[in-house]
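K.L.:
build the 3D model from these lines:
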Amino acid sequence: MHRVLTRYRLAKLRWLDRPTGRVVRRMHSEHCGDLVHVDVKKLGKIPAGGGWRMLGRSVGQRHSQADKSSGKRNGYRNPVRGYHFLHTALDAHSRLAYSELLADERKDTAAGFWLRANAWFAESGITVRKVLTDNGSCYRSHAFADALGHIEHRRTRPYRPQTNGKVERFHRTLANEWAYARLYRSDAERCQEFTTWLHTYNFHRGHTALGGQPPATRVPNLSGQYT
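P.N.:
Predicted coordinates:
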C-alpha cells in the first residue's frame, strides 16, 4: 500500500489537516514584515519552592498551598496562583519574535502590546504590512484596530489554529526550552530568565526552517547586534 501511495505521490499524513483531511497549505512570506503572527499563550505561575511539573503533583500542590497560606497571613489573596499571559508577535519570514509577559489578554492590553511590538519591529528595520491573529475578542476590538492603524488585519478561520502555526510553534519551543526546561524555585526566577532566553532565540539559537541559522540572520539591519 505504501508503494502505491508513493507511486501516485499522494499526500502524507503530516501534510494533512487532521479534522478535514485536506492538504495543509504552508504560508510563505518573501520579505520581512509581509506577515506578522500575533497570539497569546496562558502560562501558569510557579509557587515558591517549585511547581508540580518538575517536583510532581503532590510536592507542587503542597508548595502552592503553603504559598497561598503565606499570602493570606500577609494580607494578600492568592499572591502567586494564577497566570501570566504571554503576548507574542512573530515575523513570518525571519521568525524574529517580540514577546512580553503581561497580566491579562484584554483589548487594551493587546492593543498596547501591539504598539510596542510594532515600534520594536520598526527599530529592527522591519515595516509591518499585515498582521494575522485568531478570532479572540481582544483582536476583534476597536482598541486593537486603532492600534493597527493602516496595517492590514487578517484572521484565522474558526477552529483552525494551525493557520497561525508559526507563533504556535514558537510558544511550544518557548515552553520546552524556557518555561518548563528546568526547576525554577520561584515565579520571579523564571520571569527573570525570559528576556535572556528570548534574546538567545532571536540572535543565537539555530532554526531548522532557516537552515540552522538564527532569525536575526534574515534581518540585514540587525547585523552586528549578536551580543
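K.L.:
switch to C-alpha atoms for all contacts and neighbour counts from now on
P.N.:
Fine.
K.L.:
please name the nearest non-neighbouring residue to the residue nearest the centre of the chain.
P.N.:
Nearest to the mean C-alpha position of the chain, by Cα atoms, centre = their mean, lies residue 171 at 3.8 Å. Distance criterion Cα to Cα, 6 or more residues apart in numbering; nearest residue to residue 171, sequence neighbours excluded, is residue 41 at 7.0 Å.
K.L.:
which elements pack onto the helix or strand harbouring the one you found?
P.N.:
For residue 41, the enclosing helix or strand under DSSP states H and E is strand 36-44. Here strand 36-44 is seen to pack against strand 83-91, strand 130-133, helix 165-174 when contacts are counted using 3 or more Cα pairs under 8 Å, 6 or more residues apart in numbering; DSSP states H and E.
K.L.:
buried ones in that strand, by neighbour count?
P.N.:
For strand 36-44, burial by neighbour count (16 or more other Cα atoms under 10 Å) applies to 36-42.
K.L.:
farthest pair within the residues you listed?
P.N.:
The widest separation within those, taken as Cα to Cα, falls between 36 and 42 and amounts to 19.8 Å.
K.L.:
the strand holding residue 41: what's the following helix or strand?
P.N.:
Next along the chain after strand 36-44, with elements defined by DSSP H and E, is helix 52-55.
K.L.:
just how off-centre is the next helix or strand after that next one within its chain?
P.N.:
Note on helix 52-55: by DSSP H and E, the next helix or strand toward the C-terminus is helix 57-73. Its chain's average C-alpha position is 28 Å from that of helix 57-73, according to Cα atoms, centre = their mean, to the nearest Å.
K.L.:
and stretch 100-108, by the same measure?
P.N.:
13 Å.
K.L.:
next, the buried residues of that stretch.
P.N.:
100-102, 104-105, 107-108.
K.L.:
which neighbouring elements make contact with the helix or strand hosting residue 202?
P.N.:
Assigned by DSSP H and E, residue 202 belongs to helix 187-203. Applying 3+ Cα pairs under 8 Å, 6+ apart, one finds that helix 187-203 makes contact with strand 97-102.
K.L.:
second input sequence below; structure requested for side-by-side comparison:
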Amino acid sequence: MNSISQDTHYRLSLLSYAKRFGVSKAARKYHVNRQFIYRLRWRYDGSPESLLPLSRRPHSHPNQHTEQEASLIKRMRRRHPHDGLVVFWIKLCKHGYTRSISGLYRFLQRIHLAPAKLPNPKYVPKPYEEALYPGQKVQIDVKVVPSVCIVGQAHEEGKKFYQYTAIDECTRLRYLAAFEEQSTFSSMRFLQQLVHYFPFPIHKIQTDNGFEFTKRFGKDPENDLTLFEKQLQIYHIQYQKIRPYTPRHNGKVERSHRKDNEYFYAKHRFYSYQDFAHQLKVWNRVYNAFPMRPLHWKSPKEFLSSFSNTL
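P.N.:
From the prediction side, this is the model:
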C-alpha cells in the first residue's frame, strides 16, 4: 500500500469513528483537532478520492516571473521554437532577461514550452553495387606498420615501413607490397606491380583522398595530377575516390587490414626492410589461400578459378 492510500485509509477510519462516537472522542483517539475532522466531513462525498491530501504548493511566490518576463519568454519561444535551453537563455539575456538558466528551465517546464530536440534525419545509405566479375573494382589503401613490430637496428634508426594493399571486390584476391615511404611515387610503383600481379585486367580502382594517391584537395587538383593518377591514365583504368572522411566506403580493404593486425602483426617482428618485405610476401600467399565466408568458404584463389573460363 503506497503513502496516498494509507492516508486515505486513515482518514476513512477517522470519519467512521467520529460518526459512531462523536468528534471529540475521535479527536482524542487519533490525536487531531476537531477542526481537522470537520474539514474532512465537509470534503467527504462518499468516495475515497475526496479525502486525498490536497496540494501544499503555494499559489504565488515573491520571486516568480513577472508578467513582462513571461510575455517576453512566450514571444521569444514563438520566434525560436527549436532553440536549446542555453541558446534560448542567451537570446533572452540580450533582451533584458536577468533570471538564472535554472529558473528559466523551471518556468518553461511549467508552461509546457520546454525545448524539444528535433530528430536527426535518418541516414539512408545508397544501395551498393557489388562487383560481378574480377577486376571490376579494386580497392587500394596504405597501412602504417605498427612501431612495436619494428625491432633491432631498424628500430634504433627510427625506420618506418608501409604496407600497400589492393583487394579485388569480387574475388577478395589481395596483393601486398612493402615500401619505406608513403608517397605518390610509391603508389605509382605499387600500381605497376599490381597490374602485373593480378591475372585479370583492372577496370576501376578506388582509393581514399590521401595525398599519396590524389591532390583532390590541393590548390589545383585538375591540372596537377599525381604520379599515381598519371599511371592510371596510361593503363586506361578508371579512378574513383571515396567520400571524404568515410573509410567505410573502402570497407573491404579496411576489413582486411584488421585481419592483418589479428593474424600477422600481432605475432611478427621485423629487423629490416628486407625482412619485412619477405614476411609480407609470405603472408600475402597465406591470405589468398584462406577460406572466407563471403566466398562461401572458398579461398580467393579457389573463387577466382570459377571465373577462369570468362577471363
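K.L.:
picking up where we left off before, with structure 2 superposed, average distance for the strand holding residue 41 of structure 1?
P.N.:
With mean Cα distance after the TM-score superposition for structure 1, strand 36-44 of structure 1 departs from structure 2 by a mean of 0.8 Å once superposed.
K.L.:
ends of stretch 135-147 of structure 2, how far apart?
P.N.:
33 Å (Cα to Cα, to the nearest Å).
K.L.:
contacts for that stretch, please.
P.N.:
Defining contact as Cα atoms under 8 Å, 6 or more residues apart in numbering, one finds that stretch 135-147 of structure 2 is touched by 131, 155, 160-170, 182, 200-208, 250, 252-254, 257, 265.
K.L.:
buried subset of those?
P.N.:
Using 16+ other Cα under 10 Å as the threshold, 155, 160-170, 182, 200, 202, 204-208, 250, 252-254, 257, 265 are the buried ones among those.
K.L.:
quick revisit: from the buried residues of stretch 100-108 of structure 1, which is closest to residue 200 of structure 1?
P.N.:
Set against residue 200 of structure 1, the nearest of the buried residues of stretch 100-108 of structure 1 by Cα to Cα is residue 100 (15.2 Å).
K.L.:
tell me the contacts of the aligned partner of that closest one in structure 2?
P.N.:
Counting by TM-score structural alignment, residue 100 of structure 1 lines up with residue 177 in structure 2. Applying Cα under 8 Å, 6+ apart to residue 177 of structure 2 gives the contacts 163-165, 190, 277, 280-281.
K.L.:
name the nearest of these relative to residue 110 of structure 2.
P.N.:
Looking across the contacts of residue 177 of structure 2 and measuring by Cα to Cα, the closest to residue 110 of structure 2 is residue 165, at 60.6 Å.
K.L.:
and the gap between the closest one and residue 257 of structure 2?
P.N.:
Taking Cα to Cα, one finds residue 165 of structure 2 at 8 Å from residue 257 of structure 2.
K.L.:
just residue 281 of structure 2 next, same as before
P.N.:
15 Å.
K.L.:
equivalent analysis for residue 159 of structure 2, please.
P.N.:
Per Cα to Cα, residue 159 of structure 2 is found 21 Å from residue 257 of structure 2.
K.L.:
who touches stretch 198-208 of structure 1?
P.N.:
Outside stretch 198-208 of structure 1, the residues that touch it by Cα under 8 Å, 6+ apart are 95-97, 99, 212-217, 225-226.
K.L.:
repeat that with 10 Å
P.N.:
For stretch 198-208 of structure 1, the surrounding residues in contact (Cα atoms under 10 Å, 6 or more residues apart in numbering) are 94-100, 170, 173-174, 177-178, 194-195, 197, 212-217, 222-223, 225-227.
K.L.:
first-to-last residue distance for that stretch?
P.N.:
Start-to-end, stretch 198-208 of structure 1 (Cα to Cα) is 17 Å.
K.L.:
what's the neighbour count on residue 88 of structure 2?
P.N.:
Look at residue 88 of structure 2: counted by other Cα atoms under 10 Å, it has 19 neighbours.
K.L.:
residue in structure 1 matching it?
P.N.:
Using TM-score structural alignment as the criterion, residue 88 of structure 2 maps onto no position in structure 1.
K.L.:
which parts of the host helix or strand of residue 88 of structure 2 are buried?
P.N.:
Element membership of residue 88 of structure 2 [criterion: DSSP H and E] is helix 85-93. Neighbour counts over helix 85-93 of structure 2 (16+ other Cα under 10 Å) mark 85, 88-89, 92 as buried.
K.L.:
please settle this for me: is residue 127 of structure 1 part of a strand?
P.N.:
No - secondary structure of residue 127 of structure 1 (DSSP: H, G, I helix; E, B strand; the rest coil): coil, not part of a strand.
K.L.:
could you find the counterpart of it in structure 2?
P.N.:
Checking TM-score structural alignment: residue 127 of structure 1 goes with residue 201.
K.L.:
quick one: contacts for its match?
P.N.:
Residue 201 of structure 2 neighbours (Cα under 10 Å, 6+ apart): 134-136, 195, 235, 237, 311.
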